[in-house]
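J.: just a sequence and a predicted model for now, questions to come.
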Amino acid sequence: MQHYQTKEPGRAIPSQYSYDKIQDQLRHALDLLSKGKTGEALRLYRKILNSDPDNLHALFNAGIIHHSGEDLSQAVACYRKVLDQEPTNFQALHHMANALKDLGHTNEAIMTYTAALELDNAHADTHYNLAITLHQEGRFEEAAERYQKAIDSDQSHFPAHYNKGVLFYEMECFVEAAQCYRNGLTIQPDEPDCLYNLGLTLTKLGHLAEAVNCHELCIRLNPDDPELHNTLGSLYKQQTRLEEAEACYRKAISLRPDYGIAHTNLAIVLHTLDRTEEAILSYQNAIDHGHDQESAKYMLSALKGESRTSAPQLYITKLFDNYAENFEQTLTEKLGYEVPRLLKELFDDLVPPEVKLGHGIDLGCGTGLAGLHFKERVSRFTGVDLSGGMIKKAEEKKIYDSLHRADITEHLNSSPECFDLFIATDVFIYLGEIRPLFTAIAKRASDHALMLFSVELGEGNADYTLQKSGRYCYSPDYLQRLARDTGFKVLALREARLRKEKGEWLRGLLIAMGKTPGPTGSDQL
């Protein structure tokens, strides 16, 4: 911090101290400060203030020392005494605002910064510190304006460029955030945090190759940072560069053996590469190191062929939160996914085009891929999903009249609404035992409600089977029993290619069921 000096004060010095003696002490105190001897300097300033309580030099510099020693209340008291004598003292206002901010007295800090800027509106650090305060208060638009004023006052103000990037990232203005980080890197080209954040931002924008370049440069600057290796591994995984991803995760683990998320990520890559035994070991390591244990235990069950009645909610939530950003592009462009369109064709074969159903609900709505196909065939439309990331993407499409982040069975059991259409595309594959869901649907179904859904087709006799993929497949007999027991009948059934996995088409069923007037259905699959 800088230290305050002014012209000699034009006022009387107490009789017991000569003017020259006080000046000698002030010079000696400054010399002590320059040598880092803050304790001795503070004692000397206190001695001066005992004799001359209004000495501006001693008050201000004592405030600086208190501030640097985190005695913030004393620092504010000293700055206030300076301002009592000189209300327009810019330095005292600036530093008092900093101390007030550090004390958590946010509103007074903002007012004090503003008062300082009325005296010097070109002071970059004051604009910057005010921006930080507004940013922390969630006043994003005002903060962005102040960051820019700091930059306008000093184009080389790296922290203003950097934190403006952080602000825009939090506002999900990723193009603007990336530009801020790039501007910062023109000032400090090898600043690792700025490079790292630019990489994260480019990832959000889908610019994976550029993001990889940023993280590779970060690693050259910080080769022993396990987090950087883990993040680069995740980027390689998104690019399906699985061997390189594996190497990154192993490097992260070698640097930090208890790095649970790296063990999990390594397990996922090994699983994808069909190296089952190694994947099992890595999932076990993730459990041993306390990372996402329920999900890891679930995947261990899948790989070992063990029975589980359902996937953990946390597993589903994390899975789809992580997929949300690139979910649609991956499904439709890379995996040939057309289940929503195929289910809509099934619906159109059953319901004349002039008929519009009342209230529809999209169970596990995701980003709204299915909703886009059905929104014109219902008067009201509700979407429900466990993933907040998916809900956010669905909101952007403005398909649904209402969206709910919830477990679909719990939502139906607590809802007072009745529905005329239920759709569930690739949802049951994460649920396992779906009898409770069918029971909940039956309670909320109108007299002639329709239900359309897709499932992966099982080959054995089990009602449902947890596959190595971590998804469930179902037997037709089980679905028939559920229909009969919950008052539905099968109206249509089609085999379909659901999507590609490792270059092969997954077999599945598209099913339409209708609510029957009586307690059971009668059609056979």
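T.: Alright, I've got the coordinates.
J.: going forward, measure contacts and count neighbours with C-alpha atoms only.
T.: OK.
J.: helix, strand, or coil at S254?
T.: Per DSSP: H, G, I helix; E, B strand; the rest coil, the secondary structure class of S254 is helix.
J.: how close does it sit to H215?
T.: Summarising the geometry, the distance separating S254 from H215, computed by Cα to Cα, to the nearest Å, is 18 Å.
J.: more neighbours: those two, which one.
T.: Summary of the neighbour comparison: S254 and H215, criterion other Cα atoms under 10 Å, with H215 having more neighbours (24 against 13).
J.: correct me, but that one touches Y196?
T.: Yes: the pair H215 and Y196 qualifies as a contact (Cα atoms under 8 Å) at a distance of 6.2 Å.
J.: buried ones in the lengthiest helix in the chain?
T.: Of all the segments assigned as helix in the chain under DSSP state H, the longest by residue count is helix 19-34. Of the residues in helix 19-34, those with enough neighbours to count as buried (16 or more other Cα atoms under 10 Å) are 22, 25-26, 29-30, 32-33.
J.: which elements pack onto it?
T.: Secondary structure elements in contact with helix 19-34, counted by 3 or more Cα pairs under 8 Å, 6 or more residues apart in numbering; DSSP states H and E, are helix 38-51.
J.: any chance of the buried residues of helix 19-34 in a markdown table with distance to L482 as columns?
T.: Rendered in a markdown table, the data for these read as follows (distance: Cα to Cα, whole Å):
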| residue | distance to L482 |
| --- | --- |
| I22 | 94 |
| Q25 | 91 |
| L26 | 89 |
| A29 | 86 |
| L30 | 85 |
| L32 | 84 |
| L33 | 81 |
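J.: which among those residues gets closest to A144?
T.: A144 lies nearest to L33 out of the buried residues of helix 19-34, by Cα to Cα, at 36.1 Å.
J.: so who does L342 touch?
T.: Applying Cα atoms under 8 Å, 6 or more residues apart in numbering, we find L342 in contact with L510.
J.: for comparison:
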Amino acid sequence: MSDALARAYDLLDAQDRLGAMSCLREAHGAEAAGLLGELLLEDGHAAEAAEALSRALAVDPAHTPWQRALVTALIMAGRRADALEACRSLLARRPDDAAGHSSMARLTLDLGDREAALAHAREARFLAPADLTILAATGHVLIDADEALMAVEMLDAALRQAHPADPAQPAAWVVLGKSWQHLGEPDKAEKAWQSALSLDDADPAGAASLLAGLAERGNQTSLPTAFVRALFDTYADRFDRELVGKLHYDAPQALRQLLTDQAVPTGGRVLDAGCGTGLAGLAVRDRADYLAGFDLSPRMVEKAQARAVYDVLWVGDLVESMQSRPAAFDLVLAADVLVYVGDLTPVMSAAAQTLTPAGYFAFTCERSEGDGFCLHEGRRFAHGERHIRAAVEASGLRLAHLAPHSTRIDRGAPVPGWIALAIKPS
């Protein structure tokens, strides 16, 4: 060990960080360069850290902690291509390195390869199920990949068994809270962020500012996409049994009867918006020359595909899927889909765009006695008559039918609802 390196260690022991870094800049050898790089990275000087770590690795390319630090420094410095190359080198040498897989998850997601990112995230969790630092970083990736439920399951399990003195707890609680927020669970997010604050008043992870941001949560106009997707991905295997068998769900049959009663022409191109497992598709297949369907939940689409009644199916967002297919369908169905949307104006506008002239939009939703819409305790929206009429009118559609109809029961009583038919002018 050189005199300069020894002096740097003495200064670090004496809490003189700046003096130690000054000595390390004058020292020679891989150990000095590596230590300098790690200190610079801790202080946020990513570009200089990457340079020092690269010098160290040129001498000792198999030093795993320096490899990890270099990947992090390159990501922080915005050098994504170099970071990807460094991470690949790390995993080639150490395929069991959890931190490397977590970093690769971030890099591949940023490059648009979601499936590869999720594979690396799962590997990071498998290899380091109790490392809160790695799991917090991986959790951020899962949130950005719209897999917040996976992040919740991962972090909740790890935090339940974490050592009380683990310094990574606050950051992990913050990421857990962000995951709950992404899933539309502000109360659970609040509890997680309060846990983070209780562990460290200095709040290095920013829990206080996140808690302050929850003040706006009362203005919710729709449920988060991630919440709806996670709900139905989880629910898909038992959806038909519970909805039809236990809740006596009849929206598909009610919509079919509405089409008959209102003399809606048969044939043509039909879109089942929010198709779920395909119950509505089954109900109207014989009325359609061409039947398309989509749902936000990949698992629901898989179930619908198995019914073999659709000409085409895809995974997609409610509004975007209709907006991106102008004048494509003669009839659009939305069976119990609008309960996950507050403000119906964007949905009505998108339906108007995807309909051909003189096309029809048939839908059900839950009923509110007020004029607007409200999110009730069941995490579903209920809509007032005035709001429905205003949203339909704003879209340019004409409301041909609106009547009370309950599509299911809850706790032994019918849930108040609406059944409606809107028409696009010819």
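T.: Looks like it arrived, so ask away. The structure displayed is predicted, hence computed values, not measured ones.
J.: and the furthest pair within the buried residues of helix 19-34 of the first structure?
T.: I22 and L33 (16.4 Å).
J.: now do the contacts for H401 of the second structure.
T.: Contact analysis of H401 of the second structure by Cα under 8 Å, 6+ apart lists 419-422.
J.: just the helices from the stretch 51-200 of the first structure, written as ranges.
T.: 56-68, 72-85, 90-103, 106-119, 124-136, 140-153, 158-170, 174-187, 192-204 (DSSP state H, counting those that start in this stretch).
J.: which residues touch the second one?
T.: Counting by Cα under 8 Å, 6+ apart, helix 72-85 of the first structure makes contact with 54, 56, 59-60, 62-67, 89, 92-93, 95-96, 99-100, 102-103, all of which sit outside it.
J.: cool, and the third one?
T.: Under the contact criterion Cα under 8 Å, 6+ apart, helix 90-103 of the first structure has outside partners 4, 60, 64, 67, 72-73, 75-76, 79-80, 82-83, 106, 108-110, 112-113, 115-116, 119-120, 126, 129, 133.
J.: for it, give me the average deviation versus the second structure.
T.: In the superposition with the second structure, the aligned residues lie an average of 3.3 Å away from helix 90-103 of the first structure, counting by mean Cα distance after the TM-score superposition for the first structure.
J.: flag every buried residue along that helix.
T.: Applying a neighbour-count criterion of 16+ other Cα under 10 Å, the buried positions in helix 90-103 of the first structure are 90-102.
J.: same check on the first one?
T.: Residues 56-67 are the ones in helix 56-68 of the first structure that count as buried (16+ other Cα under 10 Å).
J.: check which residues of stretch 220-236 of the first structure are buried.
T.: Along stretch 220-236 of the first structure, these residues count as buried under the neighbour rule (16+ other Cα under 10 Å): 226-236.
J.: typo on my end, stretch 123-140 of the second structure
T.: Per 16+ other Cα under 10 Å, stretch 123-140 of the second structure contains these buried residues: 123-125, 127-140.
J.: do stretch 81-97 of the second structure as well
T.: 83-84, 86-91, 96-97.
J.: with stretch 334-342 of the first structure instead?
T.: Taking 16+ other Cα under 10 Å as the neighbour-count basis, stretch 334-342 of the first structure is seen to contain the buried residues 335, 337-340, 342.
J.: make CSV from the helices of the stretch 51-200 of the first structure and add distance to T425 of the first structure to it.
T.: Formatted as CSV, the entries for the helices of the stretch 51-200 of the first structure read as follows, by distance: least, Cα to Cα, whole Å:
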stretch, distance to T425 of the first structure
helix 56-68, 60
helix 72-85, 58
helix 90-103, 51
helix 106-119, 49
helix 124-136, 41
helix 140-153, 38
helix 158-170, 32
helix 174-187, 31
helix 192-204, 26
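J.: of the ones you listed, which approaches Y474 of the first structure most closely?
T.: Proximity to Y474 of the first structure, assessed across these by Cα to Cα, is greatest for helix 192-204 (35.8 Å).
J.: give me the neighbour count for A209 of the first structure.
T.: Under the neighbour criterion other Cα under 10 Å, A209 of the first structure is assigned a count of 14.
J.: meant to ask about A47 of the second structure
T.: Burial of A47 of the second structure is recorded as 19 neighbouring residues (other Cα under 10 Å).
J.: from K334 of the first structure, how far off is K500 of the first structure?
T.: Using Cα to Cα, one obtains 8 Å as the distance from K500 of the first structure to K334 of the first structure.
J.: try L228 of the first structure
T.: With distances defined as Cα to Cα, the gap from L228 of the first structure to K334 of the first structure amounts to 28 Å.
J.: gap between stretch 167-178 of the first structure and the chain center?
T.: Computed by Cα atoms, centre = their mean, to the nearest Å, the separation of stretch 167-178 of the first structure from the middle of its chain amounts to 13 Å.
J.: repeat that for stretch 280-290 of the second structure.
T.: When C-alpha coordinates are averaged (Cα atoms, centre = their mean), stretch 280-290 of the second structure and its chain have centres 32 Å apart.
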